[in-house]
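In: Fold the following, please.
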Amino acid sequence: MEYILNIETATKNCSVALAKGGKNILCKEIAEEGYSHAERLHVFIEEVIKEAGISMNDLSAVAVSQGPGSYTGLRIGVSAAKGLCFALGIPLIAIDTLQTLASQAKVEIGLIIPMIDARRMEVYSSVFTSAFEKKREVLAEIITEDSFSELKETLYFVGDCADKCKEVLTKENYIFLEDIKYPSAREMCSLSYKKFKTNDFVDVAYFEPYYLKDFMITPSKK
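Out: Predicted coordinates for the structure are as follows:
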């Protein structure tokens, strides 16, 4: 079965998982306020490969979180993934960061709203069904009491925005799953395998992380 290395660095969580046949077999991760991705990422990669008893040459592909998220974090993860793919001559797979985050919520009905903190009351968000199918594209938006009010289903919010959003999003059908804070490479394993089986790869030379542009306009000082 194929070994795929999964790299998630879009948030404070620096996460690396090794999958075999789409199943996670090893994961190393740590979430720190100081964003220690540059120091931790390559160590985690070496550790999962060594502990699995394989070599880099046994990898069939590398999957990386495509964003949205931290500019610096995404650059570190994508640069590492590209370097491995170039060196090993294997394909690169890009995974939606918000889908990875949403995949941690195991609910039977309702909708899942993954949110990644941007700044102030701003978030990167999307909407997924309980089967993790995307219902709305990724948006950079400012959260108000009217956000998501058009959705009448039970809404499950996941991500690192609970503290600032739960005081504003107070409708009865809003539920915050506060234990699910950051995306993890564990949830990338099945997603990357599905893409691998359908040859859904990105161009190693030209792929860039998915950066959402700033959406708050600051007036110039006079």
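In: From here on, just use CA atoms for contacts and neighbour counts.
Out: OK.
In: For this structure, just list every one of the strands.
Out: Applying DSSP state E to the chain gives strands spanning 3-8, 13-20, 23-31, 59-65, 92-95, 111-119, 122-129, 134-142, 155-159, 174-176.
In: Turn those strands into JSON lines, columns for mean neighbour count.
Out: As requested, those are exported to JSON lines (neighbours: other CA atoms under 10 Å):
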{"stretch": "strand 3-8", "mean neighbour count": "30"}
{"stretch": "strand 13-20", "mean neighbour count": "26"}
{"stretch": "strand 23-31", "mean neighbour count": "18"}
{"stretch": "strand 59-65", "mean neighbour count": "26"}
{"stretch": "strand 92-95", "mean neighbour count": "26"}
{"stretch": "strand 111-119", "mean neighbour count": "25"}
{"stretch": "strand 122-129", "mean neighbour count": "22"}
{"stretch": "strand 134-142", "mean neighbour count": "15"}
{"stretch": "strand 155-159", "mean neighbour count": "25"}
{"stretch": "strand 174-176", "mean neighbour count": "19"}
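In: One more, so I can put them side by side:
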Amino acid sequence: MKILAIDTSTQYGGVAMYDDESGALSEHRTGKSTRRFSESLMEMIDICLKNMSLAINDIDCIAVTGGPGSFTGLRVGLSTVKGLAYAMGKPVVTVSTLLIHAWMLPFHEGYVCPVLDARKKEVYSAVYHWKDADFEIVLEEGAYRIDEVLRYIDKKTVFIGDGLKAYGDTIRESLGAKALFAPRNMSGGLPSTLARLASARAKRGEFTDMATFSPVYFRKSEAEIKRGK
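Out: Below you'll find the predicted structure:
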């Protein structure tokens, strides 16, 4: 199965093309702001397809991050995926941005805690525990103050995500030796990790109905707040 994976949930998103039969993978990432995804996304898709010597109609399934993350970025990614899926008649798999981060760190004996900067002194976060070849939820996904997340940490925990730039010192001061930190560049691997997760879900028939799907935001956007919605 050939999976096209699109991540526009964070500032450093990208696209991956994955063939789960051969194991071939092509990934193209960007360091541009999510405001630029609307201009660069189709170009990144084209690059990945060319790297794999594929045409767009060779895609069997499309995967996309379902949130949380950048409001603008998520909307651009999902609108692109909807357009491609409807035009080509291809199924779609959505995966949580936080869970994708966690799956970059399987097999850890303690906890895994993605931390994404949600601004307004909050983070998008969750706490997961690896057990029986899968992640159990210790703290449900949501928008939290960092101290609310840290209350759930009682063992060694690997933290990952762009929120570490703002809250890394706070985490270190609070948890001491229990706090471990993934390399900052690891978050750039979201598209390839998404592609592999989507492949497993697609084989189980776990597709998303894009006619009814809404991205996970956990709170209102600035525009919605200003409109009083």
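In: if we can go back for a sec, now the strands of the first structure as JSON lines including distance to residue 190 of the first structure?
Out: Listed next are the strands of the first structure as JSON lines, based on distance: least, CA to CA, whole Å:
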{"stretch": "strand 3-8", "distance to residue 190 of the first structure": "10"}
{"stretch": "strand 13-20", "distance to residue 190 of the first structure": "8"}
{"stretch": "strand 23-31", "distance to residue 190 of the first structure": "6"}
{"stretch": "strand 59-65", "distance to residue 190 of the first structure": "11"}
{"stretch": "strand 92-95", "distance to residue 190 of the first structure": "11"}
{"stretch": "strand 111-119", "distance to residue 190 of the first structure": "18"}
{"stretch": "strand 122-129", "distance to residue 190 of the first structure": "16"}
{"stretch": "strand 134-142", "distance to residue 190 of the first structure": "16"}
{"stretch": "strand 155-159", "distance to residue 190 of the first structure": "19"}
{"stretch": "strand 174-176", "distance to residue 190 of the first structure": "25"}
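In: For residue 110 of the second structure, give its distance to residue 135 of the second structure.
Out: Counting by CA to CA, to the nearest Å, the separation of residue 110 of the second structure from residue 135 of the second structure is 11 Å.
In: where do the contact lists of those two overlap?
Out: The contact sets of residue 110 of the second structure and residue 135 overlap at residue 129 (CA atoms under 8 Å, 6 or more residues apart in numbering).
In: picking up where we left off before, out of the strands of the first structure, the one nearest residue 52 of the first structure is which?
Out: Across the strands of the first structure, residue 52 of the first structure has its closest neighbour in strand 23-31 (7.3 Å, CA to CA).
In: What are the contacting residues of the closest one?
Out: For strand 23-31 of the first structure, the external contacting residues (CA under 8 Å, 6+ apart) are 12-19, 44, 48, 52, 184-186, 189-190.
In: Near residue 214 of the second structure, how many other residues are there?
Out: 12 (other CA atoms under 10 Å).
In: How many neighbouring residues does the nearest residue to it once chain neighbours are set aside have?
Out: Leaving aside its sequence neighbours, residue 214 of the second structure sits nearest to residue 66 (CA to CA, 6 or more residues apart in numbering; 7.9 Å). Residue 66 of the second structure: 24 surrounding residues under other CA under 10 Å.
In: again, but for residue 36 of the second structure
Out: Using other CA under 10 Å, residue 36 of the second structure has 15 neighbouring residues.
In: The first structure: which residue goes with that one?
Out: Under the alignment by TM-score structural alignment, residue 36 of the second structure pairs with residue 36 in the first structure.
In: if I pick that match, what's in contact with it?
Out: residue 14.
In: Tell me how far the residue minimising distance to the centre of the first structure lies from residue 218 of the first structure.
Out: Central residue of the first structure (CA atoms, centre = their mean): residue 97, 2.5 Å from the mean position. Distance of residue 97 of the first structure to residue 218 of the first structure, computed by CA to CA: 28 Å.
In: cool, residue 88 of the first structure as well?
Out: Counting by CA to CA - residue 88 of the first structure and residue 218 of the first structure are separated by 45 Å.
In: out of these two, which sits in the more crowded spot?
Out: residue 88 (16 against 6).
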